[in-house]
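In: okay, sequence plus prediction incoming.
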Amino acid sequence: METLKENWLFRTESLIGAEGLHRLASLRVMACGVGGVGGMALEALARSGVGYFVVVDCDVFHPTNLNRQILATRESLGKPKTTIAKERILSINPEATVIPIQGFADSQIISILQSYPVDFVIDAIDSLNPKVQLISTLMHKNIPFISSMGAAARFDASSFRIGKLSDVKGCPLSRKVRQRLRRIGIDPRHIPVVYSTEMVKEGQGIASYIQEENFYERGRQRIPRGSLATTVMAAGLLCAQEVIMWALKKT
């Protein structure tokens, strides 16, 4: 066990050096949304040696999550996503600190950030209002972050990029986020995002027979879109990459 403890990050250290490894171990990351994108980002960051996580989500795992969310298994169905995320991270790195917060990352986000200061935030929220509120808060507090735009209704995992919100075309979610941010005086050219260059038409990927339980009784009912593990996880990996490159001062 001692050998495992000493050597499990050997290949990472071989690439980024002892100083890089120390930076990741000292990094404090918050993930808002622990579904397909957020869960994959957490997986990659835990395996990279990040040592501190604040994990925020209101939901539990449903059977429809099994097709694309790495944290969803038959055993995790019905359990809070934050609880499972903590268990998963600690199963990879028992020395990590994981703070699970079961709730919404909207009106609570200011108090969460005050209670648990972090260096970097991953926005993997798929609801419009909480997403805009989170981005607005992070911009005003000058906290580095990466925001994931739409990953559903797409086929091409190689189409995902890191850029600015103003760069995104053919993404209904991005368009709505831009509109909301402009109304409150935030320039989309300043918002770092993970996005797909694959064009999506309004209504694409929506099947009338798909029904998902609305776990939380607030906000507007969301219409689920079809999605693949490959594209959703690609977006999550790029979010994790942005965190790592920022920590290593390579962005």
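Out: Okay, I see it. Everything numeric in this text was worked out from a predicted model, so none of it was measured.
In: going forward, measure contacts between C-alpha atoms and count neighbours the same way
Out: Fine.
In: packing partners of the helix or strand where residue 241 lies?
Out: In this assignment (DSSP states H and E), residue 241 forms part of helix 229-247. Packing contacts for helix 229-247, counted by 3 or more CA pairs under 8 Å, 6 or more residues apart in numbering; DSSP states H and E, involve helix 10-26, helix 36-47, strand 145-148, strand 160-164, strand 192-196.
In: what residues of it count as buried?
Out: 229-244, 247 (16 or more other CA atoms under 10 Å).
In: could you work out the end-to-end span of stretch 29-38 for me?
Out: Chord length of stretch 29-38, first to last residue, is 12 Å (CA to CA, to the nearest Å).
In: so residue 53 belongs to a strand, correct?
Out: Yes - under DSSP: H, G, I helix; E, B strand; the rest coil, residue 53 sits within a strand.
In: that one and residue 2, how far apart?
Out: From residue 53 to residue 2 the distance is 24 Å (CA to CA).
In: check it against this one:
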Amino acid sequence: IGLGYSILAGFSLVPAIFLLVVEYLHHHRLWFHYRPDSASENNITYAERHIRFLPITMTNDQQTSHWQDSRCDEGENCLSRNLYHVIMYHSGNTRYPPEQTLDNQIVIGFHQTSHAAAYSIAQSELRPSSTGWIGPGIYFATSLNHTEFKANQFGAYICAKVDLGKTKRITNPKDWSSGDQCDTVYYEHPHGADEFCVHNQNQIRSWIIVIDQDPNVRFLQEKNNKPLPSGNYVEDRLEDTVYRGCQF
């Protein structure tokens, strides 16, 4: 009888071991080999400041059944500015405004762009625009959700740590001046939809790019958001329902 139980126990270990192997492969696939910009096995050189891609289903709002409910127990009192934590445990409506009076602050900023542009940024860097309503530079919102009505290209969200350097705060977009000796122009929006413009790409310390794997293609076409040469917006699709257990 004892031998029979031993044999039975041995057989029961087989599916458990198989499950562990599959879970490890899923974990490795998500965290080390998710490349939505390429379906090839060729190595791609990414920018040093690019941390990784994540599918949008890994964001807090995709993982909770309560609208705008952060999974972080600290809620709005949370002081963490870890990019993973911000993306995965705080609602997209959570705002990260800087302190009122300090220069040289490191803050969290959000920028939305097209899939193709995001893939290019991952391999190089964000580049300043030559024009803008509060000056030339790279624009960031202070929450993920606010990028939806500030962007003119859609489908990829850049969550970045940004060094504001010397900052000029304005409450009227007309108050910015090209002669200002500052690194960042910060616009305090009357309804809380703040945004800021940094003048130098070197102010951006690091970033994670969140990819919408199931974009509204018709909407993107209307906005002239071009796909990759293959005609796809996502080359290497990650089946998020399979990998949901790999986020912890």
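Out: Received it, and whenever you're ready, just let me know what you need. Keep in mind that what you see is a predicted model, and the values were worked out from it rather than measured.
In: how alike are these chains, TM-score-wise?
Out: For this chain pair, the superposition-based TM-score is 0.28 by TM-score structural alignment, normalised by the length of the second structure; 117 aligned residues with a CA RMSD of 5.7 Å.
In: if we can go back for a sec, between residue 53 and residue 2 of the first structure, which one's more packed in?
Out: residue 53 (26 against 6; other CA atoms under 10 Å).
In: OK, contacts around the more buried one?
Out: 28-31, 96-99 (CA atoms under 8 Å, 6 or more residues apart in numbering).
In: looking at those residues, which are in strands?
Out: 28-31, 97-99 (DSSP state E).
In: ok, the residues you listed vs residue 178 of the first structure, which is closest?
Out: Checking these against residue 178 of the first structure with CA to CA, the nearest one is residue 31 at 21.3 Å.
In: from residue 19 of the first structure, how far off is the closest one?
Out: Distance from residue 31 of the first structure to residue 19 of the first structure, by CA to CA: 24 Å.
In: over to residue 54 of the first structure?
Out: Residue 54 of the first structure sits 23 Å away from residue 19 of the first structure when distances are taken as CA to CA.
In: who's more crowded, the two?
Out: Comparing residue 54 of the first structure with residue 19 by other CA under 10 Å, the one with more neighbours is residue 54, at 22 against 11.
In: which elements pack onto the longest helix along the second structure?
Out: Ranked by number of residues, the top helix in the second structure under DSSP state H is helix 2-32. Judged by 3+ CA pairs under 8 Å, 6+ apart, helix 2-32 of the second structure is in contact with helix 240-243.
In: could you list the buried residues of the helix it packs on?
Out: residue 243.
In: what is that helix packed up against?
Out: Short answer (3+ CA pairs under 8 Å, 6+ apart): helix 240-243 of the second structure packs on helix 2-32.
In: on that earlier part again, so can I have TSV of the helices and strands packed on helix 229-247 of the first structure showing distance to residue 91 of the first structure?
Out: TSV is the format used below for these (distance: least, CA to CA, whole Å):
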stretch	distance to residue 91 of the first structure
helix 10-26	16
helix 36-47	10
strand 145-148	26
strand 160-164	29
strand 192-196	28
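In: of the ones you listed, which is nearest residue 172 of the first structure?
Out: strand 192-196 (11.5 Å).
In: tilt between the closest one and strand 160-164?
Out: Orientation of strand 192-196 of the first structure against strand 160-164 (axes from the mean of the first three to the mean of the last three CA atoms, to 10 degrees) gives an angle of 150 degrees.
In: strand 192-196 of the first structure packs against which elements?
Out: So strand 192-196 of the first structure, by 3+ CA pairs under 8 Å, 6+ apart, packs with strand 145-148, strand 160-164, helix 229-247.
In: among those, which is nearest residue 39 of the first structure?
Out: helix 229-247 (7.3 Å).
In: that older thread, ok, so of the contacts of residue 53 of the first structure, who is nearest residue 195 of the first structure?
Out: Among the contacts of residue 53 of the first structure, residue 31 lies closest to residue 195 of the first structure (CA to CA), at 17.3 Å.
In: hmm, that closest one is touching residue 52, no?
Out: No - using CA atoms under 8 Å, residue 31 of the first structure is not in contact with residue 52; the gap is 10.9 Å.
In: which one of these two has more residues nearby?
Out: Neighbour count, other CA under 10 Å: between residue 31 of the first structure and residue 52, residue 31 has more, with 25 against 22.
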